[in-house]
Each structure stands twice: as structure tokens, then as C-alpha cells.
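# predicted model and sequence follow; I will ask about them next.
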Amino acid sequence: MESPSSSTPSSPAQKALDRIALQMASSLDLHVVLTTITQGLVDDLDAAFARIWLLGPGDLCTGCYKASACRDHTQCLHLRASAGLYSTLDGEYRRIPLGSLKIGKIAQGAGPMQTNDVLGDDRLPNKQWMKDNGLQSFAGYPLVFRGDVLGVIAMFGRRPLADEECERLATFAHQAATAIKNAQLFAEVEQLTNRLQAENVYLR
């Protein structure tokens, strides 16, 4: 058995992500889970900007600025949580088609994306916005639960991300996907229960 003195101490990034994981796992309310994740990345991991998009039905196609790039209007990525530079959910990126922009490509199977040179990385648009806000790094990961993509989690930072932090974030994304799926299932069960109760009242 490994002695406590020989164990590798947790890094600040690991401690921060562990705190966020503990908090997000303590709730089955989807809004609380999503907000805990994004705000936690800003507060505990020094992210300048953190967001989560989840797959949902295509509902705002006529007002989507990327509608012309959308091949499947039945579903797209819905912005569900945002913290840091922007906390509103009704901006330009409230809906992102699958395969469009960096977020849509991550969701469609391009895999995680990390860079410590956002201004020099051709995969990222809006260079002036990044420069104005002093952004240096970006990390984005698919939220995958048992092989199914639920959405995408992404963050910008004003400092470089170490390789270890990126590895930890990849693991954290899997933990986040589990917490999100549990909250979604709980909401579905609650909705079904309420419907059955309403039907029972009607049939009395």
C-alpha cells in the first residue's frame, strides 16, 4: 500500500476541479448544475469566460446568424450556461449548428480543442475581441455520456493552460457530462410524474 507521504500531492488545478465536481454532483437541478460548472471554472480555475451548450431541437432557425451553414434544422447546440465576460444567453451564439464554428465541430466529432495562442490559431475567429479582452488560451471539450454527445463545454483564459490542466479538464468534462445527464433524467422523471398526477386528478 502506498504511504500518504509518497502520494503525489494534488495540483491547484486538480483541487479546483475537484471542488467544482463535488458541487455539481450535489444537485439534480439542471440549471444549478450548469451554472455551478461555468461559474466554478471562472471562480476557481481563473477562466475569463466559460460556457456550456447542450443539444436541443432546432427552434430559432429563422433568427440564427449561422442558419445558412446548418445542414440539419432538427437539432443544434443551445447555449445553456455562461459565466465570466458574458452571463447572458441570448447573444449571437445562443444557437450553433452542428459542424459550424469551433463549438459545432467539437460536438460533431472533431474532438477536444486546446490552444495557448488564440490570436495565432486559425481555428478561432473574432481575433479583435480576443485581443481587446486579453485572452490567451482556449479549451473546448465534448460532453459525452456513454457514447452520446450531450453538448460542449468551453472556456477562454488570460493565461496559458499547462498540459496537466488540459488533461484534468478532459476528465472533468466526462464528470460534467455525467452530472448533466443525471439532472436531465431527473427532470424527465419529474415531468412524467407530474403528468401522471395531473391525469389521475382529471380521471377522478
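Okay, I see it.
# CA atoms for contacts and neighbours, from now on please.
Noted.
# which residues touch stretch 188-195?
Where contact means Cα atoms under 8 Å, 6 or more residues apart in numbering, no residue beyond stretch 188-195 reaches it.
# how about the strands in the chain?
47-57, 75-84, 95-96, 113-115, 137-145, 148-157 (DSSP state E).
# elements contacting the fifth one?
Packing partners of strand 137-145 (3 or more Cα pairs under 8 Å, 6 or more residues apart in numbering; DSSP states H and E): strand 113-115, strand 148-157, helix 163-203.
# also the shortest one?
Other elements packing on strand 95-96 under the criterion 3+ Cα pairs under 8 Å, 6+ apart are strand 75-84.
# take a look at this one as well, against the first:
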Amino acid sequence: MLRLEKNPEELIGRNIWDEFPDLVGSKAYEEYHRAVTEQMPVNSELFYPPLACYFDIRAFPSQDGLSVYLQDVTERKRAEDSLRERARTAMLGADVGLALTQGATIRDMLSRCAEGIVQHLDAAFARVWTLNAEENVLELQASAGMYTHTNGPHGRVPVGQFKIGLIAEERKPHLTNAVVGDERVGDQEWAKREGMIAFAGYPLIVDDRLVGVIG
């Protein structure tokens, strides 16, 4: 049930923008004014952060003012988001399956996997390293998205160094939604310049044996 943390008696006869100032300038604010200005009904959806809820908004102008009907559609939106996420994951799984069966070489297979991650997960870029066990070094085999080269500083990463090497050493994923400020991201200027927000890196383990890192 929707709770505005105000009783109806507190709202009757009051200016809605005074009572809910955080709505000023929002989509609801614009739609309400459009309905009155154009004298036509409007219908839109709004996410309201203070309540962490989605609302279906229907506004109907009249000579006396504006009638507004709100419906909490949060559960529906969450179900839709969950369905989209499952569909994206399924498509990625299908692409990875094709890559592993149709790729001519390991590098070709991993390149297709990286491309699938960028395409289906909206990643800025994706890279795959394999472990050179003799030298204890991760070697970059595939890179897709905004960076496609496999040479340079990230071409060979010693296990235990930098964020990728630490993922391999610890055999644990590293996830962050704050790349800028993350102590494991060494080049903070690059992160700021490119607008990097989130990072996800995972160790690749087969039969309890580390074979690489994806991130």
C-alpha cells in the first residue's frame, strides 16, 4: 500500500509542490503542467526515490483543476526487469555456447565470449585472460568493446598484482559500483576521464584449478 507519510487531512487544500518539493522539476511536475496547459489527459510512469516506488500516473484536466490518479506499479516493474534480465542472460549463454563450439582457436572462442558480454550486458568493454601456469602470469587473450587491443600494460598481468592479478590470486570475484575511489583500480584519472562507474571481475576455475580471469 502506498504511504505518503501524510494524512489526507494534512493535504486537502494545500499546494502539492509545497508538500512534496522534491517533485518540482520531475516528470510528474512536467506532465501535470502539460495536462493543464494543453487541456488534455496525460499518462506516464514515474520512479519516486523517497518511496523507492514506480507509479503509473494519469492526469485529467477540467475547468476546476486537475484530477490525478496514481497506481503503484513497482511489483510489475520489478517483474519486467527480472524477465528482461533472464532473457539477456539466456541470450548471452546461447552466444557463449556457440562461441565454444564454433570458434576455431581458443583466442577466437574467448573473443566471441567477450563480444557477447559487451552486447548482452551493456558492458563498456570485456576482457579475458588465461593463466600461464609456468610463469604465473595472466595473458590477455580477448578484448571487446571500447578496447579491442590485447597488447600493452594489461597484456601480461602477474598473479597477485593489480585488480586482475588479485582476483586470480584470491580466486574471488571483485565487484564494485564505485570504480572511482576503488583502491584496486590503479589509474583513477583514466576511470574519471572515461566515466567508469562499475566493474565486475571473476576468476575462471575448472575442476578447482584456476585457468584465467574475466573482467
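Here it is on my side, so go on. In this text, all values refer to a predicted model and were calculated from it rather than measured experimentally.
# what's the TM between chain one and chain two?
Once superposed, the chains reach a TM-score of 0.60 (TM-score structural alignment, normalised by the length of structure 1), with 132 aligned residues with a Cα RMSD of 1.8 Å.
# so what corresponds to Lys102 of structure 1 in structure 2?
Matched to structure 2 by TM-score structural alignment, Lys102 of structure 1 sits across from Lys163.
# equivalent analysis for Leu124 of structure 1, please.
Match for Leu124 of structure 1 (TM-score structural alignment): Val185.
# pretty sure its match is touching Phe162, no?
Yes: taking contacts as Cα atoms under 8 Å, Val185 of structure 2 lies within contact range of Phe162: 7.5 Å.
# what's the local residue count around Leu22 of structure 1?
By the criterion of other Cα atoms under 10 Å, Leu22 of structure 1 has 12 neighbours.
# ditto for Glu75 of structure 2
Using other Cα under 10 Å: Glu75 of structure 2 sits among 11 other residues.
# which residue packs closest to Trp53 of structure 1, ignoring adjacent ones?
Nearest-residue entry for Trp53 of structure 1: Leu79, 4.3 Å, with adjacent residues in sequence omitted and distances by Cα to Cα, 6 or more residues apart in numbering.
# residues touching the one you found, list them.
51-54, 89, 93-95.
# try 10 Å
51-56, 88-91, 93-96, 151-152 (Cα atoms under 10 Å, 6 or more residues apart in numbering).
# Provide a ChimeraX selection command restricted to the buried entries of those residues.
Applied in ChimeraX, the following selects the buried portion of the contacts of Leu79 of structure 1 according to 16 or more other Cα atoms under 10 Å:
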select :51,52,53,54,55,89,93,94,95,96,151,152
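# tell me the one of the contacts of Leu79 of structure 1 nearest Phe138 of structure 1?
Taking Cα to Cα as the measure, Phe138 of structure 1 lies nearest Arg51 of the contacts of Leu79 of structure 1, at 11.6 Å.
# what residue of structure 2 takes the place of that closest one?
Match for Arg51 of structure 1 (TM-score structural alignment): Arg127.
# and the gap between its match and Ser143 of structure 2?
4 Å (Cα to Cα, to the nearest Å).
# mutual contacts of those two, please.
Shared contacts of Arg127 of structure 2 and Ser143, counting by Cα under 10 Å, 6+ apart, come down to 110-111, 113-115, 118, 149-150, 214-215.
# and which of those residues is nearest to Glu31 of structure 2?
Val118 (35.4 Å).
# OK, contacts around that closest one?
Per Cα under 10 Å, 6+ apart, neighbours of Val118 of structure 2: 92, 124-127, 143-146.
# the aligned residue in structure 1 for it and Met130 of structure 1, how far apart?
The equivalent of Val118 of structure 2 in structure 1 is Val42 (alignment by TM-score structural alignment). Look at Val42 of structure 1 and Met130 of structure 1: by Cα to Cα, they are 17 Å apart.
# relative to Leu101 of structure 1, how far out is the match of Val118 of structure 2?
23 Å.
# got it, and Asp132 of structure 1?
From Asp132 of structure 1 to Leu101 of structure 1 the distance is 20 Å (Cα to Cα).
# once you drop chain neighbours, what's closest to the residue nearest the centre of structure 1?
The structure's structure 1 has its C-alpha centroid closest to Ile153; by Cα atoms, centre = their mean the separation is 2.3 Å. Spatial nearest neighbour of Ile153 of structure 1, excluding adjacent residues (Cα to Cα, 6+ apart): Ile52 at 4.6 Å.
# thought the match of Leu124 of structure 1 was touching Ala198?
No: using Cα atoms under 10 Å as the test, Val185 of structure 2 is too far from Ala198 to be in contact (11.0 Å).
# ok, back up a step: burial count for the match of Leu124 of structure 1?
Using other Cα under 10 Å: Val185 of structure 2 sits among 16 other residues.
# same question for Arg76 of structure 2.
11.
# let me know the secondary structure of it.
helix (DSSP: H, G, I helix; E, B strand; the rest coil).
# wait, it touches Glu45, no?
No: Arg76 of structure 2 lies out of contact with Glu45 (Cα under 10 Å); the separation is 11.9 Å.
# what touches both of the two?
Tyr54.
# now do the shared contacts for Val185 and Ala198 of structure 2.
179, 191.
# quick one: stretch 155-169 of structure 2 to chain centroid distance?
Per Cα atoms, centre = their mean, to the nearest Å, the displacement of stretch 155-169 of structure 2 from the mean C-alpha position of its chain is 25 Å.
# I should have written stretch 102-114 of structure 2 there, sorry.
Worked out by Cα atoms, centre = their mean, stretch 102-114 of structure 2 lies 25 Å from the chain centre.
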